[in-house]
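Q: show me how the following folds:
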Amino acid sequence: MEKQFTHIESGRARMIDISGKTDIARLARAAGEIVLSGETLEKIKTGDVEKGNVLATARVAAVLAIKKTPEIIPMCHQIPITAIDVDFDIGEGMISAVVEVRTFGKTGVEMEALTGVSAALLTIWDMVKSAEKDESGNYPHTSIKNIRVLEKLKG
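A: Now for the predicted structure:
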């Protein structure tokens, strides 16, 4: 059955004017998980992944992605990032990532936190994909899920 698509075009796209807002302290925390096989998780724990230290690389990827968020998400403002924390927890069948971003500015940092989590989880997948592939080269059990904002604070 052929799918039908409707093209919708809005009249314009614009960045919101934040010039009248006051600079204040802002924080956002985001999280997400990647589902991996037990064998892959053990390789990560023991440092036996061919591409190197998975979590250290994912942490750097998160930081870089946070700094580049306005280049990736068109309507995000360039804002000064004052702090970034990236934490991982290896659980039963998955790795959880939590990213916290802070700024002192006119707009929030939830998109930066979400971008950081996404990049961290994608980097983990990239680094372990050879261990996660099945015989046909697919990833039947690997997935990224539950990317969400945990907390957004200002003031």
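Q: drop to CA atoms for contacts and neighbour counts, all remaining ones
A: Will do.
Q: how about the helices in this structure?
A: Residue ranges of the helices in the chain, as given by DSSP state H, are 38-46, 54-72, 110-132.
Q: looking at those, which is buried most?
A: Most buried of these, by mean neighbour count (mean count of other CA atoms under 10 Å): helix 110-132, with a mean of 23.
Q: next, the second sequence, to be compared with the first:
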Amino acid sequence: MSKLSHYDEAGEAHMVDVSGKTATRREATAGAFVELSEAVLAALPQNPKGNPLEVARFAGIMAAKQTSSLIPMCHPLALSFVDVAATVVAGGVKIEATAATTAGTGVEMEAMVAASVAALTVYDMTKALDKGIRIREVVLLRKSGGKSGDYVRSEV
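A: Next up is the predicted model:
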């Protein structure tokens, strides 16, 4: 097993110095699932707060740009692309968030934060109808670029 890069020899957390890494195109996609009852799914188009899926999309995009403010050891990145899709599927809303950059470090955290905040926004927009809403399976789906190479999540 590799050692965790955010810890020094004394076990203290620190930000990794990526200044020596080559800037390459890096992209990551993360997903989340918001489990909703049939009643809440049926009510989505009539939400008095607006379209929850569109608000969630914008919230996810904004969140990706704030990742380094939320996660202490993340580097601020100039994102070249962020996209969030929120799709109604059987049993809830499927979220997919993609972030891309050309940098010396990856964008997995930006994609994960975007998916998480989009899912939380769906919750916020629908919680008046059901307090039992569950957010599940916030996961990295795929990534490309960087020293560790490509990754595609295998379905479990």
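Q: adding distance to Q78 of structure 1, write the helices of structure 1 out as CSV.
A: Below are these laid out as CSV (distance: least, CA to CA, whole Å):
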stretch, distance to Q78 of structure 1
helix 38-46, 34
helix 54-72, 6
helix 110-132, 10
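Q: between the ones you listed, which gets nearest to L150 of structure 1?
A: helix 110-132 (9.3 Å; CA to CA).
Q: the helices of structure 1: which one's closest to A83 of structure 1?
A: Closest to A83 of structure 1 of the helices of structure 1 is helix 54-72 (CA to CA; 9.8 Å).
Q: ok, the residue lying closest to L64 of structure 1 once chain neighbours are set aside - contacts?
A: Distances taken as CA to CA, 6 or more residues apart in numbering place G116 nearest to L64 of structure 1, at 7.8 Å, with adjacent residues excluded. Listed by CA atoms under 8 Å, 6 or more residues apart in numbering, the contact partners of G116 of structure 1 are A61, A62, V63, L64, A65, I66, V99.
Q: map G116 of structure 1 onto structure 2.
A: Mapped onto structure 2 by TM-score structural alignment, G116 of structure 1 lines up with A114.
Q: and what of I79 of structure 1?
A: In structure 2, I79 of structure 1 lands on L77 (TM-score structural alignment).
Q: that match - how many residues pack around it?
A: Applying other CA atoms under 10 Å, we find 20 residues neighbouring L77 of structure 2.
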